[in-house]
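Engineer: Here's a sequence, model it:
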Amino acid sequence: MHEMSIAAAVIGQVEEAARAGGASAVTTVRLQVGELAGVVPDALAFCFELACAGTVLEGAGLVTETVAARARCGACAHEWPTGMPPELCCPGCARATDVELLSGRELQIVSVDWEDGPPGPARARTREPISEEA
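Structural biologist: Just a heads-up that it's a prediction; the model follows:
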């Protein structure tokens, strides 16, 4: 199950950013996951919860946003949703030789919500965008 290694990579990147930002706790991590990325969101959420134990992310929620797969034909510039499995023959001109996948392979940390400062009742919440891919 490669979702565990993905969860570990996400947690590592978020921990690094949280430490640099002075966070005491991470509350939410938002990811974009392309429908062609080969990631099962429920399995990723399960692995994320397990891998967060004992880290600054313990108890954090994982929010995944599915990104639909889209393609464009280089010959006629037609764009279409490819679906899963991807349909890479242009529905506009029936060519399959010059097709570009525009989206659907994403696996990216979009944002992280955390609490600033030392643990305690007077913590501020901060939302930090992280643009690195997991």
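
Engineer: Could you use CA atoms for every contact and neighbour count after this?
Structural biologist: OK.

Engineer: Hmm, Gly104 and Ala71 touching each other?
Structural biologist: No: using C-alpha atoms under 8 Å, Ala71 is not in contact with Gly104, being 9.0 Å away.

Engineer: neighbours around Cys73, how many?
Structural biologist: By the measure other C-alpha atoms under 10 Å, the count of residues near Cys73 is 23.

Engineer: Next, the contact list for it, please.
Structural biologist: Neighbouring residues of Cys73 by C-alpha atoms under 8 Å, 6 or more residues apart in numbering: 79, 90, 95-96, 98-100.

Engineer: how about this one, so we can line them up?
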Amino acid sequence: MHEVALAEEVLRIVGHEAERHGLSLVTEIGLSIGAWSCVVPEALAFALEAVLAGSVASGARLDLETVPGRLRCGECGNEYAPEDRYEPCPACGRFGPQVIAGNDMIVRRVAGA
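Structural biologist: Coordinates of the predicted model:
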């Protein structure tokens, strides 16, 4: 379960942001999770609850947003949002597009007091 390692990295980022902004308590953490990132949101939430315990972010509300996958065709430049990242371009039929969204997990918000 790589979500524990991801949760530890989120804690590192949240701690850095809390220090940078002078927060003594983090009350909310917003994460964007790409549909193709191989992160299981429920497993990540469980891991975060354990990892954040006893930290400046203990008990923080988690706002997990799923970002749908988007592709750009290298041949015709068409952008599309298929169910599967391996689908060909619907405009020209070419395979092997570039992933432009949905592959990442990003800490997008750290709020507190």
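
Engineer: where does the TM-score land?
Structural biologist: Superposed pair, TM-score by TM-score structural alignment, normalised by the length of the second structure: 0.92. Supporting alignment: 113 aligned residues with a C-alpha RMSD of 1.2 Å.

Engineer: residues in contact with His21 of the second structure?
Structural biologist: Neighbouring residues of His21 of the second structure by C-alpha under 8 Å, 6+ apart: there are none.

Engineer: Show the end-to-end separation of stretch 81-93 of the first structure, please.
Structural biologist: 15 Å (C-alpha to C-alpha, to the nearest Å).

Engineer: contact partners of it?
Structural biologist: 35-36, 68-73, 76, 78, 80, 95-97, 99.

Engineer: repeat that for 7 Å
Structural biologist: Residues from elsewhere that reach stretch 81-93 of the first structure (C-alpha atoms under 7 Å, 6 or more residues apart in numbering): 69-71, 73, 76, 78, 95-96, 99.

Engineer: and which of those residues is nearest to Asp113 of the first structure?
Structural biologist: Ala69 (27.3 Å; C-alpha to C-alpha).

Engineer: which SS class is the nearest residue to Arg61 of the second structure once chain neighbours are set aside?
Structural biologist: Spatial nearest neighbour of Arg61 of the second structure, excluding adjacent residues (C-alpha to C-alpha, 6 or more residues apart in numbering): Glu28 at 4.6 Å. Here Glu28 of the second structure is recorded as strand under DSSP: H, G, I helix; E, B strand; the rest coil.

Engineer: I appreciate the help and will end here.
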